[in-house]
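Colleague: Kindly generate the corresponding structure for this input.
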Amino acid sequence: MTVHQDYGAFLAAKARLDPPTGLAVVPELPEALFQFQRDVTGWALRRGRAALFAGTGLGKTLMELSWGDAIARETGGMVLLFAPLAVSAQVIREAKKFGIAARAVSQQSDCGPGINVTNYQKIEHFSLSAFVGLILDESSILKSTSGHYRTRLIVEAAPVPFRLAATATPAPNDFMELGNHAEFLGAMSHSDMLATFFTHDGGETQKWRLKGHAEDDFWRWLASIAVMIRRPSDLGYEDGAYRLPPIRRHQRTVRADYRPSLETGTLFPMEARTLGERLAARRDSVDERVAMAAELTPRDRPFVWWCNLNSESDALAKAIPGAVEVRGSDAPEEKERKLIGFSEGRIRVLVTKASIAGFGMNWQHCADTGFVGLSDSFEQVYQAERRFWRFGQEKPVNVHFIAAETEGAVVANLRRKEADAEKMAAAMVRHMADLSSAAVRGQAREIPAYDPRQAIALPDFLARGAAA
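Modeller: Down below sits the predicted model:
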């Protein structure tokens, strides 16, 4: 008998598709959902543990709330939704807007049946095993393989039967992020995913590529736990209102204060190439870039300036009348107060960093923004721009990039990175589109090919060993 059980467990571990663990019947969902949102939410409910990789502005918050509300109603239990700082208040406003019951909570004793909303910084005040459902808004927080939140969420979420992770389209070549999502959902461990589908790319242990023979299996497996969508047409729906107004990027260049150098043998300023050279170029041009930013800031409409250095942020807040600065050193409550103040129109000009406010906020009321300093993270620029350029934006969005002449063609480089990212994302969608579309739009629950309840016919030599 022992051999039968061990062999069954061995085969079950080899099953490629993660079987659904969700609701057999999808309950009534909010009328506010568009058809593609309704179908995606229904699929996630049938799955039980799922990831929504949906582009910015596709209504992830409404889908999260609809999913959590359905789980709470069907089970009578508590659902906990984690969101970035200040975004939790935005989630509560969205819930009220759509008539979905949700409460803001700071600790376990605040929670009750239904949807409970908090931010990631308060995770230590909750016992995750007490909840029937867990939702991660902006689940890119799982990106780091060694991050504090990543590890704690994966370990403590294991007993939670219903789990939903939602983020904008992940980087198609960031397999670490995909592996962390799979581990959070309980579909496969991060290390097992790499061992099953990937191989080392050269000598660097952090670089992996899909095994040639495993590519189809990988995308099929990923489509069993995640929906990837940049626009409704990726799943066969009409794009309709999701066609956005144009986004216009403008590079503004300030002259570099440069002197000929006998040491380097250069008479003219040279474009920075290394990270150190770019950082030096930014530090040497703070005053000039801040002065240009102050001149560009309109006096009659909202504006957000994104900085990279504290010196940029300090100088901008002083140079622009009425500007409010959100710093990393601010207390969480103070950050939240300022970000909500801008969202609700009480603050007209905001000065902050993409690492602080570049994720999750819905700022369609603003169509003008700019970067007075850049990090080397394309994802941060992408996310920061999409606080404004998203569904619900009615005006063309203008984005200004202010750089020293030694920093080179900033906008051209961003466009190149964006084209590369779009190409990779398109490939990811192309691989998954048919599989995801069939699962999302179909009404039947998925049935894995392997059913461990079936009797296993063992070879004679194993059967004789079991009898002995």
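Colleague: When you work out contacts or count neighbours from here on, use the C-alpha atoms and nothing else.
Modeller: OK.
Colleague: Would you mind measuring from Met270 to Arg416?
Modeller: 21 Å (Cα to Cα, to the nearest Å).
Colleague: what about stretch 9-27, start to end distance?
Modeller: End residues of stretch 9-27 are separated by 34 Å (Cα to Cα).
Colleague: what does stretch 142-149 give?
Modeller: Taking Cα to Cα, stretch 142-149 runs 7 Å from one end to the other.
Colleague: For that stretch, what is the distance to the chain centroid?
Modeller: 13 Å (Cα atoms, centre = their mean, to the nearest Å).
Colleague: got the buried residues for that stretch?
Modeller: Neighbour-count burial for stretch 142-149 flags 142-143 (criterion: 16 or more other Cα atoms under 10 Å).
Colleague: Now for Val399, how many residues are close by?
Modeller: For Val399, the count of nearby residues is 20 (other Cα atoms under 10 Å).
Colleague: Tell me the buried residues in the helix or strand harbouring it?
Modeller: Element membership of Val399 [criterion: DSSP states H and E] is strand 397-404. Of the residues in strand 397-404, 397-404 count as buried by neighbour count, 16+ other Cα under 10 Å.
Colleague: and the next helix-or-strand element following that strand, what does it pack onto?
Modeller: Going down the chain from strand 397-404, the next helix or strand is helix 410-441, by DSSP H and E. The contact analysis (3 or more Cα pairs under 8 Å, 6 or more residues apart in numbering; DSSP states H and E) places helix 410-441 against helix 35-47, helix 215-223, strand 226-229, strand 247-254, helix 378-385, strand 397-404.
Colleague: and of these, who's closest to Lys14?
Modeller: Taking Cα to Cα, helix 215-223 is the member of the helices and strands packed on helix 410-441 nearest to Lys14, at 12.0 Å.
Colleague: Show me which residues of that closest one are buried.
Modeller: Those would be 218-223, for helix 215-223 by 16+ other Cα under 10 Å.
Colleague: nearest to Leu128, of the residues you listed?
Modeller: Proximity of the buried residues of helix 215-223 to Leu128 (Cα to Cα) peaks at Leu222, which lies at 25.5 Å.
Colleague: For Asp39, see how far away that closest one is.
Modeller: 18 Å.
Colleague: and for comparison, fold this next one:
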Amino acid sequence: MNYIEFLESKVVVAENFGATIDKRLLSDTLMPHQKAIVPWAIEGGRRAIFASFGLGKSVIQLEIARQVILLTKKHFLICMPLAVVGEFRRDNDMLGTGLEIEYITDTDDIEDVSEFDNFLNYIEGIDDPGPKIYCTNYERVRKGDIDPNKFGGVSFDEASILRNLKTETTNYVLQHFKSVPYRFVATATPTPNDFIEILNYADYLGVIDRGHALTRFFQRDSTKAGNLTLYENKKEEFWKWVATWAVFINKPSDLGFDDTGYNLPKLNLHEVEVTNVVDGPIVNKDGELVLFKDTTKSLVDVSREKSESVALRVQKAFDILNDNGDVSNWIIWHHLESERAEIERRFKGTQLKSVYGSQTNKEKEDLLISFSNGEYSILSTKPKIAGSGCNMQHACNNMIFVGIDYKFNDFIQAIHRCYRFGQTKEVNVWVILTQNERDVLKKLKMKWANHIELQTEMVNIVREYGLNSDKIKSDMKRQLFNNRRTATVGEATVYNDDTVNVHKDMPDNSTGMVLTSIPFGDHYEYSDNYNDFGHNFGNGKFFEQMDYLTPHLLRTLKPGRIAAVHIKDRIRYSYQNGTGFTTIDDFSADVSYHFRKHGFHLVGKITITTDVVRENNQTYRLTWGEQRKDATKMGVGLPEYIYLFRKEPSSSDNAYADDPVVKTIDEYLLSLWQLDAHAYWKSSGDRFLSFDELSKYDMKFVYNAWKKYDKEHIYNFQEHLRVCEDLATVDRLSKLFMTIPPTSSNDLVWTDINRMNTLNANQANRKREKHICPLQLDIIDRLIYRFTNEGDLIDDPFGGLFSTAHQALKLGRKAVSAELNPDYYDDGLFYLKALEYKLSVPTLFDLL
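Modeller: Got it, this is the predicted structure:
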């Protein structure tokens, strides 16, 4: 491929993994929107159906199952919440699939039906044990009782269980169910702005690698692991990509069909606040006396508030039901067993029946179906038991939440047991809370608003494109970067452009040094177009794009000169490597191989130590607690490296560069040479500060004293540990940074780097976006001084904030640099112009 073709190949879309079916084979019972979704899903083979409540997700899944059985000649599995098996059986009878639905707790007794003769008997109606639709619950999946290899297809109903990568169910599904050829998920409520849930669906369906999606669409907080924000300028592309593998539909007209029979009635939300006055002193969660309760609730606070107010809230529910006695059937939602007990006590003598966890599956199913058939009038249960999949719209239009919590998905699902298509009456929802739970209700309503926003984003795309994935893919081929800008500031020329395009036009043998911090593979995307080197699927693709750049770096560098590359190894979390524990990707070795492959020679490695405490605060992979539980799963902090690559000189007689870096004896002293070229021996000395001295002096004095002591003495690990333990005893060992780090005077290990000495400090002061991996200014200074002459041209192909160009100008060199991100370009240009002004201001001596 040429470079443009390579960039166009980066378009992220979902492939088709299924087969095209004859639409005439679809059941006549299906509604028009269902007849559109089923063949689209089967052709994709791995698709998500986010259809609103009452649009027939169960019917869609049953028809998909029937068609996939015809295609694969194997059984089909539907995983669902415990309470909804009866709903699927009723819908299956209505659909008339001709297939039996059988509930299973394991797959030990299921026989394979891949024999072609059995299949022929099945489609010809001969009485033969052919393929079946099996259903099970998520508890069985979590326990590993279900072997996915028995099935040609699987659908996860109410698949929001996949939202959390840390659950046993999700881990098992991602590990084992990816072997099933046809995979589907169906739910009405992806959690608002919980993008991890959507990415987990995509990962399970096999439409993208989760790590690839993270770097492609999301801005991550380098100081807090897991803190994701969808780039504002990538929202449209993200939702278009989702639309290539998922359909969001609120009503049939979203796909161009008639909405007759699909108009929802009015929803009335009644907020009922009761006053919970606690006798005696009020204490917070830390046991401290306070004047008022904290209304911004933690999970612990919410749980305690609910426990304290059970009787009060249940009495209010009883009053609401009596005050509205003219309405017939009710659902009373609760979360605690103590609430259920109080409800049963207070409602004794009414037609109330409870559905709860210790009942058998059959008991739950019978009670729920009886309520939906109108056989009793008050159902008491928990959202996590009956809040998903049950259709109560024909039996009930009134519900009371005896209590609330922060779980929006449970809350909205419970409401939509009655508020769904087919409901003919206004739906009344009473929410009971105490005065100390206002923040909980506020958060629920905020999530509800976000949920509506998320659905609106997707439904608008569905209305525009329908289920035409090809049209979406065509529109996703955005224009590649073509808005080059350039500026010259003093002796520095900088570009806002793709670095490959900049370097292909640069003359041969023109630069005195390459000094750059390259992107860390596909770890992070720095700009919003396909030219970005961070926008690649895996390190292999990253280095494939580097193949278009590195030959130009070699060509433009003077013979014999140095390319200094700042790199760091990559952390691979358990969900990325499939091992269950964190590993390290030897990215520096890959960089070394890549540069050597293109003709560079590795001549040195400089190690820069990092602060292990700060690193753990960003990654949570080196925690003290986990280290104490099992040290074998813990690694060590990752240093950074400067790899020194040399371009071969034209002549091999003395190995000097064609344009040698020459320093006079008075500017490059013997002492400096020893520090540059060789480690020095440490001499023995006295002890470091005692416990009493450590507790007396301020930390700045302690740090500087340790730095001096460590440089002047033979290193003693036990003494180092003793100092740290003494500081911890007096509560002076920081949890934010490494208080007493190891030091070294070896030029190959730089421990005295000021981590804050970057242009990012200025970015923070100016409230501008910080660069994700800045190169420290003192590192740049050392490298430029050591490997270049005054007047040399320093090349940074990944300019960032133009730190290299900035320091090159300060040291009397020239600079050329390219940066793709327009914001970084503008900010870097600001710093260069500020430096130019500073350098041009005459001093008092100039005036004299």
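Colleague: hmm, back to that, corresponding residues in structure 2 for the strand holding Val399 of structure 1?
Modeller: Alignment of strand 397-404 of structure 1 against structure 2: residues 427-434, by TM-score structural alignment.
Colleague: A helix includes Arg345 of structure 2, no?
Modeller: Yes: counting by DSSP: H, G, I helix; E, B strand; the rest coil, Arg345 of structure 2 falls inside a helix.
Colleague: and which of the buried residues of strand 397-404 of structure 1 is nearest to Arg283 of structure 1?
Modeller: In terms of Cα to Cα, no member of the buried residues of strand 397-404 of structure 1 lies closer to Arg283 of structure 1 than Ala404, at 9.7 Å.
Colleague: Roughly how far does the closest residue to that closest one other than its chain neighbours sit from Val132 of structure 1?
Modeller: Nearest non-adjacent residue to Ala404 of structure 1, counting by Cα to Cα, 6 or more residues apart in numbering: Val254, 4.9 Å away. Here Val254 of structure 1 is placed at a distance of 55 Å from Val132 of structure 1 (Cα to Cα).
Colleague: out of those two, which sits in the busier spot?
Modeller: The neighbour count for Val254 of structure 1 versus Val132, taken as other Cα under 10 Å, is higher for Val132 (22 against 18).
Colleague: so what's that one up against?
Modeller: Applying Cα atoms under 8 Å, 6 or more residues apart in numbering, one finds that Val132 of structure 1 lies in contact with 71-72, 75, 77-79, 160-162.
Colleague: Let's see if you can find the most crowded of those.
Modeller: In the contacts of Val132 of structure 1, the most neighbours by other Cα under 10 Å go to Val79, 31 neighbours.
Colleague: now for it: what does it line up with in structure 2?
Modeller: In structure 2, Val79 of structure 1 lands on Phe76 (TM-score structural alignment).
Colleague: Pretty sure its match sits in a helix.
Modeller: No: counting by three-state DSSP, Phe76 of structure 2 is not part of a helix but strand.
Colleague: That one and Phe119 of structure 2: what is the separation?
Modeller: As for Phe76 of structure 2, its distance to Phe119 of structure 2 is 14 Å (criterion: Cα to Cα).
Colleague: For stretch 97-104 of structure 1, measure first residue to last.
Modeller: Its start and end residues considered, stretch 97-104 of structure 1 measures 15 Å (Cα to Cα).
Colleague: Look at Tyr643 of structure 2 and tell me its secondary structure.
Modeller: strand.
Colleague: re the thing from before, who's in contact with the match of Val79 of structure 1?
Modeller: 65, 68-69, 131-134, 151-154.
Colleague: 7 Å instead, please
Modeller: Contacts for Phe76 of structure 2 (Cα atoms under 7 Å, 6 or more residues apart in numbering) come out as 65, 69, 132-134, 151-154.
Colleague: And those, which is closest to Ile369 of structure 2?
Modeller: For the contacts of Phe76 of structure 2, the minimum distance to Ile369 of structure 2 (Cα to Cα) is 20.1 Å, reached by Tyr134.
Colleague: Now name the helix or strand holding the closest one.
Modeller: For Tyr134 of structure 2, the enclosing helix or strand under DSSP H and E is strand 133-137.
Colleague: Could you name the helices and strands sitting against that strand?
Modeller: Packing partners of strand 133-137 of structure 2 (3 or more Cα pairs under 7 Å, 6 or more residues apart in numbering; DSSP states H and E): strand 75-80, strand 101-103.
Colleague: The residue nearest to Ala404 of structure 1 is in contact with Glu288, isn't it?
Modeller: Yes: between Val254 of structure 1 and Glu288 there is a contact under Cα atoms under 7 Å: 6.5 Å.
Colleague: Report the set of residues contacting both of these two.
Modeller: Here Val254 of structure 1 and Glu288 have no joint contacts, going by Cα under 7 Å, 6+ apart.
Colleague: Could I get the full set of helices for the stretch 251-400 of structure 1?
Modeller: In the stretch 251-400 of structure 1, the segments counted as helices under DSSP state H, counting those that start in this stretch are 275-284, 286-296, 310-319, 332-343, 354-357, 378-385.
Colleague: what residues are up against the one in structure 2 that sits across from the residue nearest to Ala404 of structure 1 in the alignment?
Modeller: In structure 2, Val254 of structure 1 lines up with Val274, judged by TM-score structural alignment. Shown in contact with Val274 of structure 2 (Cα under 7 Å, 6+ apart): 433-435.
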